[in-house]
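S.K.: Whatever this is, show me its structure:
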Amino acid sequence: MPRLGRIASRIAGAGVLFLAGLACAPDRGSGDEQARRAGPPRSIGPGEGAVSIVAWAGYIERGETDKSYDWVTGFEKETGCKVSVKTAATSDEMVALMNEGGFDLVTASGDASLRLVHGGRVQEINTALVPSWGSIDPRLQNAPWHTVDGRHYGVPYQWGANVLAYNTRVFPKPPQSWNVVFEEMTLPDGKSNKGRVQAFDGPIYVADAALYLMRHRPELGIADPYALDRAQFEAAIALLRQQRRIVGRYWHDAVAQVDDFVNEGVAASSSWPYQINLLQSR
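M.R.: As a prediction, this is how the structure comes out:
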């Protein structure tokens, strides 16, 4: 089995946060729209006994994937609140599921959170009711992907680096640049990278291209990969169109990407720590 290495980029996605505020809380009995208009809850009442969550793979674990990782069982015993989880593979799927209704919480990334806020699918929260709010990095507390007009709609949960995953059979030494997934070239094993690299399947991947251009085309003046002017955006899109000629598959399912590295001969790809940990544990 090929071994996987990784190098991290400076981009960190937009973080992941819990959105909504009705989980295991008292039933307000007035419907989602009225609850949203009423503002955030002022107190925490008796629990409902159950909470339904839309989550990324690996975020709400009860030991089913790996017995060493189980933080649901203890929570259920301590609170009496039964946890049910619907795993989503993409931000689009999360938004679709929340639009359908029936879920209390969602671990939304920054490319989904504002769609849910502006779509009226999540409720404003009262940060005073979050005991650990003061320990959250101030840079995340009022982040624009969950704070609108001074109102908070989510609690930052974690952030993670986007990483460059590479097959150590192809790269005896770590690649020194992300150009191995953006530009056609011959890899250290003497073969072309065409058809052997992957890229993330989502609009937020434009930011990865912009980050690459920050270093490789400094004349563009990109200071924030998430805030591009027209010329910078068009340069990022042009890079992604160029990359399309060498991409074997656009990935969005983390588990499927693990299988691609193991069985399909993928040489390098943008990835997340979740896949790296799974691959390195095999």
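S.K.: switch to C-alpha atoms for all contacts and neighbour counts from now on
M.R.: OK.
S.K.: Now do Ser281: how many residues are near it, please.
M.R.: Each residue near Ser281 was counted by other C-alpha atoms under 10 Å, and the total is 8.
S.K.: where's it relative to Arg36, distance?
M.R.: 44 Å (C-alpha to C-alpha, to the nearest Å).
S.K.: OK, contacts around the spatially closest residue to Leu278 that is not a sequence neighbour?
M.R.: Computed as C-alpha to C-alpha, 6 or more residues apart in numbering, the closest residue to Leu278 that is not its neighbour in sequence is Val258, at 7.5 Å. Taking C-alpha atoms under 8 Å, 6 or more residues apart in numbering, we find Val258 in contact with Gln275, Leu278, Leu279.
S.K.: all helices for the stretch 101-250 of the chain, in order.
M.R.: Here the stretch 101-250 of the chain has its helices, by DSSP state H, counting those that start in this stretch, at 110-118, 138-141, 179-182, 205-216, 230-243.
S.K.: Check which residues of the second one are buried.
M.R.: Residues of helix 138-141 classed as buried: Leu140, Gln141 (neighbour count, 16 or more other C-alpha atoms under 10 Å).
S.K.: Please provide the structure for the following sequence as well, for comparison with the first:
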Amino acid sequence: MVRRREFVMGACILAALGAALPAAAAEKELRVLTWEGYADEPWVKAFEEKTGAKAKITYTGSVDEIFAKMTATKGEDYDVIAIETSSYKRLVQEKLVQPVDLAKIPNAGNLLPAFRDVQAIVFDGKTYAVPFAWGSIPLIYDKKAFPTPPDSWAVLWDEKYEGRVLAMDDANNAIVTTALALGYKDPFNLTDDQFAAIKAKLIDQKRTVLSYYAGFDDGVSIFAQGGIDLMMSMGEPQVPQLQKKGIDAALTIPKEGAIGWIDCWAISAGARDTALAEAWIDTMLDKKVGTYISEKTGYGNTTNGDANQAIGLTYADKLVFLQAPESFSKRIDLWNEIKATPAN
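M.R.: Coordinates of the predicted model:
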């Protein structure tokens, strides 16, 4: 993501992040499953200096991959994960995560009011995650091809751009975005007829799609090689990444709206050391970390409202924030069928 997200953290952040835990934790290891950019070296170093433990980072390219890895061993391979709000209903139902005791995470007090009562992560009165970052799934375009921003998702199906479009390899995001493009009012609770229409629409889109990508870096790399005009983006940070590679890229929120997301940290049901997992989350909620998220990546953060305003994250009213869909498994099966079907 900037890698999911490029943070340049200096020594100042290390000094700001709390005192070290007892030396007894020195040989411990925390296993983190997260997006690129959510565990950059300065953050990892800050956590390790704070706790005396080592962090083992595994990066993921999609929500589908996170579920596959977590369900394989009921979460026993990971201690903490980062995933967006719509996934928690399923995670809780499948007993893959455990409740978070916010009293043991002092920096939870830094959360902005909007992120203190996110109902999508509360089940039976228990909180299962802590909000960390937010943003959108916008449309990214090359300004050389579009002097005026495209105003509709329909451009992804325009034969003029055949072979010049990148699409995300993510079942739920692809289906929700297509539902928005088709004008469906509730993209999280689709009828059988709507599923059929979306399937046909996404198969038709394969005429314009050069490639599906997984992971921020993958999308940026393919786009930067040339011949791409449009991309269904994984998020705001891909714009500065592309600009650094010489692409005059910009993003837009189409008139139909776009997906909005809130990523949260959660503790795996299979965590070996819950206290160590809580220490990781506490480190991630330091205000300086939140500030850098916005200043260096363009994502919204959950601890510094001024930093959000400063980078222009003022389009939340155009976003449809992710909710748990009627059936993740149905959406994954449909997406696999779409990918396996030749273009029309």
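S.K.: how near is the residue mapped onto the residue nearest to Leu278 of the first structure from the second structure to Leu166 of the second structure?
M.R.: Mapped onto the second structure by TM-score structural alignment, Val258 of the first structure lines up with Val220. For Val220 of the second structure, the distance to Leu166 of the second structure (C-alpha to C-alpha) stands at 10 Å.
S.K.: repeat for Gly290 of the second structure
M.R.: 30 Å.
S.K.: again, but for Lys288 of the second structure
M.R.: Counting by C-alpha to C-alpha - Lys288 of the second structure and Leu166 of the second structure are separated by 34 Å.
S.K.: what about the two, which has more around it?
M.R.: Neighbour comparison, Lys288 of the second structure and Leu166: the larger count goes to Leu166, with 25 against 18 (by other C-alpha under 10 Å).
S.K.: nearest residue to the alignment partner in the first structure of the more buried one other than its sequence neighbours?
M.R.: Alignment note (TM-score structural alignment): Leu166 of the second structure maps to Gln198 of the first structure. What sits nearest to Gln198 of the first structure in space, not counting adjacent residues and going by C-alpha to C-alpha, 6+ apart, is Ser269, at 4.7 Å.
S.K.: For the one you found, what is the enclosing helix or strand?
M.R.: strand 268-271 (DSSP states H and E).
S.K.: So what touches that strand?
M.R.: Contacts of strand 268-271 of the first structure (C-alpha under 8 Å, 6+ apart): 162-167, 180-181, 196-200.
S.K.: Can you mark which positions in it are buried?
M.R.: Neighbour counts over strand 268-271 of the first structure (16+ other C-alpha under 10 Å) mark Ala268, Ser269, Ser270, Ser271 as buried.
S.K.: Spatially nearest residue to the third one (excluding sequence neighbours)?
M.R.: Distance criterion C-alpha to C-alpha, 6+ apart; nearest residue to Ser270 of the first structure, sequence neighbours excluded, is Leu164 at 4.7 Å.
S.K.: For the alignment partner in the second structure of the one you found, give its distance to Ile13 of the second structure.
M.R.: The equivalent of Leu164 of the first structure in the second structure is Leu139 (alignment by TM-score structural alignment). Distance of Leu139 of the second structure to Ile13 of the second structure, computed by C-alpha to C-alpha: 33 Å.
S.K.: Check Phe328 of the second structure too.
M.R.: 38 Å.
S.K.: cool, Ala103 of the second structure as well?
M.R.: Where Ile13 of the second structure is concerned, Ala103 of the second structure sits at a distance of 23 Å (C-alpha to C-alpha).
S.K.: counterpart of Ala103 of the second structure in the first structure?
M.R.: Per TM-score structural alignment, Ala103 of the second structure is aligned with Ala128.
S.K.: most centrally placed residue in the first structure?
M.R.: Closest to where the C-alpha atoms of the first structure average out (C-alpha atoms, centre = their mean) is Ser109, at 4.7 Å.
S.K.: Quick check: the aligned residue for it in the second structure?
M.R.: By TM-score structural alignment, Ser109 of the first structure lines up with Glu84.
S.K.: what residues are up against that match?
M.R.: Trp261, Ile262, Asp263, Cys264, Leu322 are the contacts of Glu84 of the second structure under C-alpha under 8 Å, 6+ apart.
S.K.: Of those, which is the nearest to Pro149 of the second structure?
M.R.: Distance to Pro149 of the second structure across these (C-alpha to C-alpha) is lowest for Trp261, with 22.5 Å.
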